[in-house]
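Enquirer: Sequence and predicted structure, then a few things I'm wondering about:
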Amino acid sequence: MTPPARVQAAIELLDGIILAARDNGPAADTLIAAYFKARRYAGSKDRRAVRDLVYAAIRRSGELPESGRAAMLGLASENAELAALFDGSPHGPLPWDGREPVASAAAVPSWLTPLIAAPLDKDEQAALLARAPLDLRVNRLKTGREEVLAQLPEGVPASLSPDGVRLPEGSPIEQSPLWREGLVEVQDEGSQLIARLCEAQPGQTVIDLCAGAGGKTLALAADMQASGRLIASDTIRSRLARLEPRAERAGASFIETLLLDQGHEAERLEPLAGMADCVLVDAPCSGTGTWRRNPEARWRLNPVRLERLVAEQARIMDSGAGLVKQGGTMVYAVCSLLDREGRDQVDAFFRRNPGWAADLPRDMPGRRWGAGILLSPAHDRTDGFFFARMKKSC
């Protein structure tokens, strides 16, 4: 592919990604993979160059662009070499006359700006779009961090998590025996801290209420030394199905899975009422804290969806609270930097549930924010998270 043809390919892909964002369609990665599957003539360098252009345009455009061309022109308006490729050559984009709509540059969509947690100034908001490193969690059921670091020359110890190892972005860890043999799992350092906040112990009953594919469940299994009762529940069967092979690889086959019926979870959870030493509620959320990994998520979020998420979070928290025994804890976490989903959500929980109190350890990394902790890429070099631990006193 010629350089102009790569730009045109990026524009076509962006058109599809913008349409999918409007209609809640496939993710950008899925669309990119399908695009190149139908275009076998594109070599690896072409695919990489086009992908880089697509994601550069997505990262630059806070608001949903009018079109893929507008998004790419926005990028070209800041790059003379890229602008020169709008030359009308065969398979390339039509020339740019300077009068067409150009996507505006912003880190945060304008409607979301007032909702971002106050400690995040403009510089911190911009860091939400930087490329993320690759973090690993060492599986203590099988090995230790020093043994893993000895096999990863480019790896460095994570600064906040005692089980964390950081690698350069794009490292092919899934081709490594370390991953295939279950010695490490890919997990952001902030996510590792959330699992550690549960302080799960051998012999306890621990419930991961929104387990997904089980990343935090596996971390809890290591803390429990594969002893006790660890239950991973979710409402999406395909997510839970991915946990079983991961657990087997990690040496954590003691994990139980529980498929829930969304909106009717109480029926399946009733036998567990008042039994858990700890319940982890890693709630569905806007994902604003993961924009550096998934920048197109900014285009998919809207006020109506946010309202639904906030209501769902509150409902799940109240459901999880009923599973905790007296003296037990519940950890609430969202990969979000919006106060509606974080600080305000926990404050509202305390108002609805007077028998609970904040229970954060004093030495927890991150910034105290309300009754919880705020992590951000600029301040903590992790994905963005809000999390809190609450103790049931009666």
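Expert: Okay, I see it. Numbering: from 1, shown residues only.

Enquirer: contacts and neighbour counts: CA atoms only from here.
Expert: Noted.

Enquirer: correct me, but residue 7 touches residue 51?
Expert: No. Contact criterion CA atoms under 8 Å: residue 7 and residue 51 do not qualify, at 10.1 Å.

Enquirer: Looking only at neighbour counts, state which of the two leads.
Expert: Set side by side, residue 7 and residue 51 show more neighbours around residue 7, with 25 against 20, by other CA atoms under 10 Å.

Enquirer: elements contacting the helix or strand hosting the more buried one?
Expert: Assigned by DSSP states H and E, residue 7 belongs to helix 3-23. In terms of contacts (3 or more CA pairs under 8 Å, 6 or more residues apart in numbering; DSSP states H and E), helix 3-23 is packed against helix 28-37, helix 44-60, helix 68-76, helix 297-300.

Enquirer: how close does residue 37 sit to residue 143?
Expert: With the distance defined as CA to CA, to the nearest Å, residue 37 ends up 39 Å from residue 143.

Enquirer: The structure to be compared is supplied as follows:
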Amino acid sequence: CVLHEERRGEGACAGDEAFVASSGVGCVPALASLQQPGLLDALALAAPGAVDWPEEPVARLAATCSLPEWLAERLVSSLGAEESLSFGEAINTPGPVTLRFNAAAREADPSASRETLAERLAAEEGLRCVSGVLSPHALSATVAATGGPPRSIWAIGAWKDGLFEVQDEGSQLIAAAVEAVPGERVLDLCAGNGGKSLAL
């Protein structure tokens, strides 16, 4: 890695010996000054879409969609140049923020539902929520344009009140498919932060 070598030789950025790509953003000014003094100015002035991407389909897919070349080769081979590029763009698109209404909240408030949660999130937080497609407890949430910085979902009052968890619909379906009943023991062998365990 060029940045790794420059860090060692010039002390451009402090930190661990191993370079982690996501931490490289803070090192860009130092690297730019070492390699190309006008790089930052050029980047700031570059028009969107001004990058001269490779013409060759595999190289173009790998570069534009941040895919390893071996995967780009397989995709272009099986899907063709155009469809593989569409696929690459699709897998780089962030997924929706999906919430799971906590059905256990009905014990404290029998009127609690996915719909009342959506109404509360719209009124209090400006979140636009639509019902999920597959799970009866899912809400897909998008932030309304407020002009301010986005608020952490974990700072939302309804989350603090235990009315929802952030959980994709696939995980919600797994919890529903188990059909756990009170008194059963269920071992979740692929637990992340415990969302499916909470749903069970």
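Expert: In hand now; what should we look at? Bear in mind the structure is a predicted one, so any value in this text is a computation, not a measurement.

Enquirer: Tell me which of the helices and strands packed on helix 3-23 of the first structure sits nearest to residue 3 of the first structure.
Expert: With CA to CA as the criterion, residue 3 of the first structure lies closest to helix 44-60 of those, at 8.8 Å.

Enquirer: Work out the gap between the longest strand belonging to the first structure and the centre of the chain.
Expert: The longest strand of the first structure (DSSP state E) is strand 324-334. With CA atoms, centre = their mean, to the nearest Å as the basis, strand 324-334 of the first structure stands 22 Å off its chain's centre.

Enquirer: Same question for stretch 144-159 of the first structure.
Expert: 23 Å.

Enquirer: Flag every buried residue along that stretch.
Expert: Using 16 or more other CA atoms under 10 Å as the test for burial, stretch 144-159 of the first structure gives 145, 148-149, 152, 155, 157-158.

Enquirer: next one: stretch 83-96 of the second structure
Expert: For stretch 83-96 of the second structure, burial by neighbour count (16+ other CA under 10 Å) applies to 84-85, 88.

Enquirer: what's next to it, contact-wise?
Expert: Here stretch 83-96 of the second structure makes contact (CA atoms under 8 Å, 6 or more residues apart in numbering) with 61, 65, 67, 72, 75-76, 140-142.

Enquirer: Can you tell me which residue sits nearest the middle of the second structure?
Expert: residue 94 (5.0 Å; CA atoms, centre = their mean).

Enquirer: what secondary structure does it sit in?
Expert: Secondary structure state of residue 94 of the second structure, per DSSP: H, G, I helix; E, B strand; the rest coil, is coil.

Enquirer: Trace it over to the first structure, please.
Expert: Mapped onto the first structure by TM-score structural alignment, residue 94 of the second structure lines up with residue 131.

Enquirer: For the closest residue to residue 39 of the second structure other than its chain neighbours, the count of nearby residues, please.
Expert: Nearest non-adjacent residue to residue 39 of the second structure, counting by CA to CA, 6 or more residues apart in numbering: residue 32, 5.8 Å away. Per other CA under 10 Å, the neighbour tally for residue 32 of the second structure reads 16.

Enquirer: How about residue 150 of the second structure?
Expert: Other residues within reach of residue 150 of the second structure, judged by other CA under 10 Å, total 10.

Enquirer: Now do the helices in the stretch 151-300 of the first structure.
Expert: For the stretch 151-300 of the first structure, the helices defined by DSSP state H, counting those that start in this stretch occupy 177-180, 189-197, 215-223, 237-250, 265-269, 297-300.

Enquirer: for those, which one sits closest to residue 256 of the first structure?
Expert: Closest to residue 256 of the first structure of those, according to CA to CA: helix 237-250, at 9.2 Å.

Enquirer: could the helices of the stretch 151-300 of the first structure be laid out in a markdown table, adding distance to residue 386 of the first structure and mean neighbour count?
Expert: Formatted as a markdown table, those follow (distance: least, CA to CA, whole Å; neighbours: other CA atoms under 10 Å):
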| stretch | distance to residue 386 of the first structure | mean neighbour count |
| --- | --- | --- |
| helix 177-180 | 28 | 16 |
| helix 189-197 | 9 | 22 |
| helix 215-223 | 15 | 25 |
| helix 237-250 | 23 | 17 |
| helix 265-269 | 24 | 15 |
| helix 297-300 | 18 | 20 |
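
Enquirer: quick one on the thing from earlier: tell me the buried residues in the longest strand of the first structure?
Expert: Of all the residues in strand 324-334 of the first structure, those buried under the rule 16+ other CA under 10 Å are 324-326, 328-334.

Enquirer: cool, stretch 46-54 of the first structure as well?
Expert: Using 16+ other CA under 10 Å as the test for burial, stretch 46-54 of the first structure gives 46-47, 50-51, 53-54.

Enquirer: closest to residue 14 of the first structure among these?
Expert: Distance to residue 14 of the first structure, by CA to CA, is smallest for residue 54 among the buried residues of stretch 46-54 of the first structure, at 6.5 Å.

Enquirer: Aligned to the closest one, what sits in the second structure?
Expert: Under TM-score structural alignment, residue 54 of the first structure pairs with no residue in the second structure.
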